[in-house]
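>>> Sequence first, then the predicted structure:
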Amino acid sequence: MYIKAPQKSHPFIHLSYLTVMLCWLLLIPVTTCSWLTDLKLPQKLLEYTVRNDDELKRHCQDGDCPLDAATLSNGRCWGYEANCPFEMSYSAEMGVPKCKSPQSRGRFFDQADFGYVRERSKMHDICFSSTEEGSRLRCSDDLRHCHGTNIFFNFKSWNPTNSKRYRDDVVQPGEVGGNCEQLHVDVLRKNMAERGYLRSWAEELKHFESSPTFSVDHKHCDVIFERPTIVIKLDAAVNMYHHFCDFVNLYASQHINGSFSRQVDVVWWDTFSGGFVDAFFGDTWKAFTDSKPVELKALAGRRVCFRNAMFPLLARQRFGLYYNMPLEDGCVGSGLMHAFAHHILYRLNIAQEGPLLDSVRLTILKRSTQFRQILNLDEVSDLKQLLSDNKVWKWKEE
């Protein structure tokens, strides 16, 4: 149950010493144990990721890299970095967004493309320490995205029995904090306006305090997450539209965090007594982690400490992707969405068969619920009779 002896934490992107030793002992070829294996990115995404990360570029300069010097030095960037003009961005290379004017394109880029990441990358120090053992907490505006180091949650007050979903009272005063050299309570208070379970982390962090005696050890912690950990609140898992708001924003948060490693743990922050059931889309988590997610109810009554925790952008932010986002009219295409799609498909080993020459593929998703049905589905199905050499597949989960 992730109760581990303390050890030196490692950054998101690096292989652990143990992994390297196992590769050597088992005589596995080094390429299968490299940082490339952990990243597991398609060629184009790998180019952008390595090119804009100094440490990964050093791996390439050491020769352990499929990218040549010209590719690494061509100046292309994601679009959210400082001094990254749109013309050199990933979206520009992909030919999106397509808009009526450059002004419309700029607005759309900020709303639904990598400009969305740029606006949410501005972080504020709430808890600061100068030592490796000290605590740190940094958050974007309105506590929409946060990153914590050596922090704790004490779930002693929360009883998950008969607990409802979307509760905002799980964390009480004295139950969240760290050991901060500087605690900027004023910054915390100024960013409390955007409250809501799936809007921000305000309710979970509003009682954050500094405890001068706290340290990440088994005297102060019942459970220690040694690996980098994604702590995430989730939208409805039964609906692809809702649930992929979670995954899109998690992917955007990885860009903010600067890491795409799968050597991370995941905590599903769901307050429902029955836990979070992800029967339909649960395999998608394999694109983000190499371990099974931990449910919040499994941590009830325990003092839980995180060496390195990311609290990602959530599904229903105000003007967030993509549930509550009013978009610029007349624009289509997003480099962020394009990269997300290829990231997920590649990591889940999903092959696309096609496009097929002189063929059109039509996919219809039909609800199994009583309401919001497609009223003329039979008419659409009859269209196949008008097409020659067609093939029809029907799939239904019983």
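Everything's here; your move. Numbering: from 1, shown residues only.
>>> from here on, contacts and neighbour counts on C-alpha atoms
Fine.
>>> Give me the residue at the spatial middle of the chain.
The C-alpha lying nearest the average C-alpha coordinate of the chain belongs to Leu250 (Cα atoms, centre = their mean; 2.0 Å).
>>> Leaving out chain neighbours, which residue sits closest to that residue?
Leaving out its chain neighbours, the residue that sits closest to Leu250 by Cα to Cα, 6 or more residues apart in numbering is Pro312, at 5.7 Å.
>>> how about the strands in the protein?
Assigned by DSSP state E, the chain shows strands spanning 123-128, 136-140, 146-154, 176-178, 182-183, 209-210, 223-225, 229-232, 265-268, 294-295, 303-311.
>>> Single out the most deeply packed of those strands.
Among the strands of the chain, strand 176-178 has the highest mean neighbour count (mean count of other Cα atoms under 10 Å), at a mean of 27.
>>> The residue nearest to Leu250 and Thr229 touch, don't they?
No. Using Cα atoms under 8 Å, Pro312 makes no contact with Thr229, being 10.7 Å away.
>>> Please render the strands of the chain as CSV that adds distance to Gly63 to the earlier fields.
Formatted as CSV, those follow (distance: least, Cα to Cα, whole Å):
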stretch, distance to Gly63
strand 123-128, 35
strand 136-140, 35
strand 146-154, 33
strand 176-178, 41
strand 182-183, 42
strand 209-210, 45
strand 223-225, 33
strand 229-232, 30
strand 265-268, 30
strand 294-295, 38
strand 303-311, 30
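>>> got the contact list for Cys245?
Asp235, Leu314, Ala315, Arg316, Leu321, Tyr322, Tyr323 (Cα atoms under 8 Å, 6 or more residues apart in numbering).
>>> sorry, back to before: residue contacts, the residue nearest to Leu250?
By Cα under 8 Å, 6+ apart, the neighbours of Pro312 are Arg144, His145, Cys146, Ile230, Val231, Ile232, Asn249, Leu250, Ser253.
>>> Now do it against Tyr251, distance only.
From Pro312 across to Tyr251, the span is 9 Å (Cα to Cα, to the nearest Å).
>>> this is the other structure I want to compare:
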Amino acid sequence: MVLPTSHIFLYLITISISWAGDWGRLELHSNHIPYVLGHHQDLASACASDDQCPYKIVDQCWGYEDGCKGNASFSKNDEPINCASDHHKRDFWFRADFGFIGNIRKEMEAIRICTADVENDSSLICARNAKFCHARNLYIDFRSHTPDRDRFKEDMFEKGMIGGYCKFDESLLKEQGSHPYPLQSWYSELQNYTKLDFQISNDNGRCDVFIDKPSILMKLDSGVNIYHHFCDFFNLYLTQHVNNSWFGKDVQIIMWDTSSLGYFDIVEDAWNAFTDHPVLNLKGFTGKRVCFKEAIFSLLPRMRGGLFYNSYIPKGCVGSSMFRAFSEHFLHRMGVRQDQSTFLPGAKIRLTILQRGSPDNDHVFRQIKNQDELVAVAKEFDEFEVKVVQYNWRTVSFVEQLNITHNSDIFIGMHGAGLLHFLFLPDWAVAFELYNCGDTGCYYDLARLRGLNYITWGDGKIEAFDRGKHHRYGDNPKFWNWSFEPDEFRRLLVRARDALVAKKRDYRTLKIGTNKHDEL
């Protein structure tokens, strides 16, 4: 029997759904439930037949499904805005919104490298250039692997050490080797995939370890840089979409790291949004033959044409429904909620200034030399509630950081990884990159993707300090410290306030009193 196309994605389909009235276990943002149920008919049917299911079944879809259009889609055609042309808007949809998912899923329909004849056979399908792959009944032999200092060893497997029992198209696999770089493709790991002469099962004596949970294999970017690390988490979320997931957390995440080195993770709690189980490291399989019932080779953080590091974002466009969905999903899973008192009449505008290090720390650059002066300017505005924070992972938990960020209306900080928090601002917020240090696109694009108003310092009215102080990068403005003219900062605050009020009014009326700066 040849398996139908619907069996390509097994993550949801192979799960027997029995909620026994405990629908809260979905742990989904309330805005997302109609789309998850609309996308997954098995889940919707289970809900419809359960009197205790509190959700109404409606015909909604994320946007990448065939026939998903208009008001039925998550974006409802309201995103993006401000595109330079209809061409740019369409380009944005496929590069930076749910059309990106649709393209990958279509690629996988054609790249079936290993196909099953019967249900217990193996399979391997991939997106172009092996940027994502899905395997069933996968065999990997780690007995000859010795971890060293190479995190992504490219010649790890010989023929017969990785593979499955299936109809194998070796030439199709070889065609996927155009981008054999560690954080762009899985080709190096899969290039010696072999047709084996035995089926993969838990009782065949060939597997020292058999993992029957869906397993997501990930090659991670830097765990000490929150911006780069969240390229991992964002692509994990996209991986779940590509793989037809309903975002259940009974999955095993495995860090694909072929080295003996440690991996320092400053936002380790973030994994709780995706799995109920500890993240495993590949070195734990050394010396063993490991079999996977289902293995997902996740989308990678630095793919060509991927998201969101160094991504091309079409001209003018603001607001990706996919980035908004990620933000809502992640914050919900982390237990972060909006303080509803912000919508009460007379509520203050919550202005947060992110401080880079302490003034006496000579190893931290891009510090604001006259920060106290700028804080005093902000406090002149009666409608502002000003908070200065330092997101030090040693003293402020990541969840606490998220709560502060998500309950900020204007978020101000110097160029740096901490501005990753733009992703978790509320929809109406203003992202204020005080100075971009010549890197004009990075956080401007991130704010655009998130659908935020963005402000930054222009030319002039700024003074550089400590040029040449850094022993290696002393000529780079990112390794200087800066002072800012208070009057120009005041003008930009008025601009930020006005942009905030105009947008937040769409959510609830925010009362702003007149003050002496209105004329600026």
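Thanks, I have it. Because the structure is a prediction, the values reported are computed rather than measured.
>>> Can you give me the TM-score here?
Once superposed, chain against chain, the TM-score is 0.86 (TM-score structural alignment, normalised by the length of structure 1); 370 aligned residues with a Cα RMSD of 2.5 Å.
>>> Which members of the contacts of Pro312 of structure 1 are the farthest-apart pair?
Arg144 and Ile230 (14.0 Å; Cα to Cα).
>>> now Asn392 of structure 2, nearest residue through space, not along the chain?
Asn392 of structure 2 sits nearest to Gly357 (Cα to Cα, 6+ apart), 7.9 Å away.
>>> So that neighbour is in contact with Gln390, correct?
Yes. Counting by Cα under 8 Å, Gly357 of structure 2 does reach Gln390; the two are 6.7 Å apart.
>>> what about these two, which has more around it?
Per other Cα atoms under 10 Å, whichever of Gly357 of structure 2 and Gln390 has more neighbours is Gly357, with 18 against 15.
>>> what sits against the more buried one?
Val364, Gln367, Gln390, Asn392.
>>> Can you tell me which of these end up in helices?
Among the contacts of Gly357 of structure 2, the subset assigned to helices under DSSP state H is empty.
>>> Let's have those in CSV, adding distance to Tyr181 of structure 2.
Formatted as CSV, those follow (distance: Cα to Cα, whole Å):
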residue, distance to Tyr181 of structure 2
Val364, 31
Gln367, 35
Gln390, 36
Asn392, 32
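>>> with those in mind, which one is nearest to Ile101 of structure 2?
Within those, the smallest distance to Ile101 of structure 2 is 34.5 Å, found for Asn392 (Cα to Cα).
>>> neighbours around the closest one, how many?
There are 15 residues near Asn392 of structure 2, going by other Cα under 10 Å.
>>> from what I can see His88 of structure 2 touches Tyr312, true?
No. Using Cα under 8 Å, His88 of structure 2 is not in contact with Tyr312, being 11.4 Å away.
>>> check contacts around Asp50 of structure 2.
Under the criterion of Cα under 8 Å, 6+ apart, the neighbours of Asp50 of structure 2 are Gly21.
>>> Next, work out how far apart it and Ile113 of structure 2 are.
Noted for Asp50 of structure 2: a distance of 40 Å to Ile113 of structure 2, by Cα to Cα.
>>> Please apply the same query to Thr342 of structure 2.
Computed as Cα to Cα, the Thr342 of structure 2 to Ile113 of structure 2 distance reads 53 Å.
>>> got it, and Phe489 of structure 2?
Applying Cα to Cα, the value for Phe489 of structure 2 to Ile113 of structure 2 is 57 Å.
>>> ditto for Met161 of structure 2
Applying Cα to Cα, the value for Met161 of structure 2 to Ile113 of structure 2 is 17 Å.
>>> Next: Asp121 of structure 2.
For Asp121 of structure 2, the distance to Ile113 of structure 2 equals 13 Å [Cα to Cα].
>>> so what's the aligned residue in structure 2 for Leu383 of structure 1 up against?
When structure 2 is aligned by TM-score structural alignment, Leu383 of structure 1 is paired with Val377. By Cα under 8 Å, 6+ apart, the contact list for Val377 of structure 2 reads Pro486, Phe489, Arg490.
>>> Equivalent analysis for Val267 of structure 1, please.
Thr229, Ile230, Val231, Ile232, Pro293, Val294, Glu295, Leu296.
>>> For the fifth one, give its distance to Lys57 of structure 1.
Yep, that's Pro293 of structure 1 we're talking about. 31 Å.
>>> same thing with the last one?
Leu296 of structure 1 is 37 Å from Lys57 of structure 1, where distance means Cα to Cα.
>>> before we move on, what about the first one?
In this structure, Thr229 of structure 1 and Lys57 of structure 1 are 25 Å apart, going by Cα to Cα.
>>> Need the counterpart of Gly38 of structure 2 in structure 1.
Gly38 of structure 2 maps onto Arg51 in structure 1, by TM-score structural alignment.
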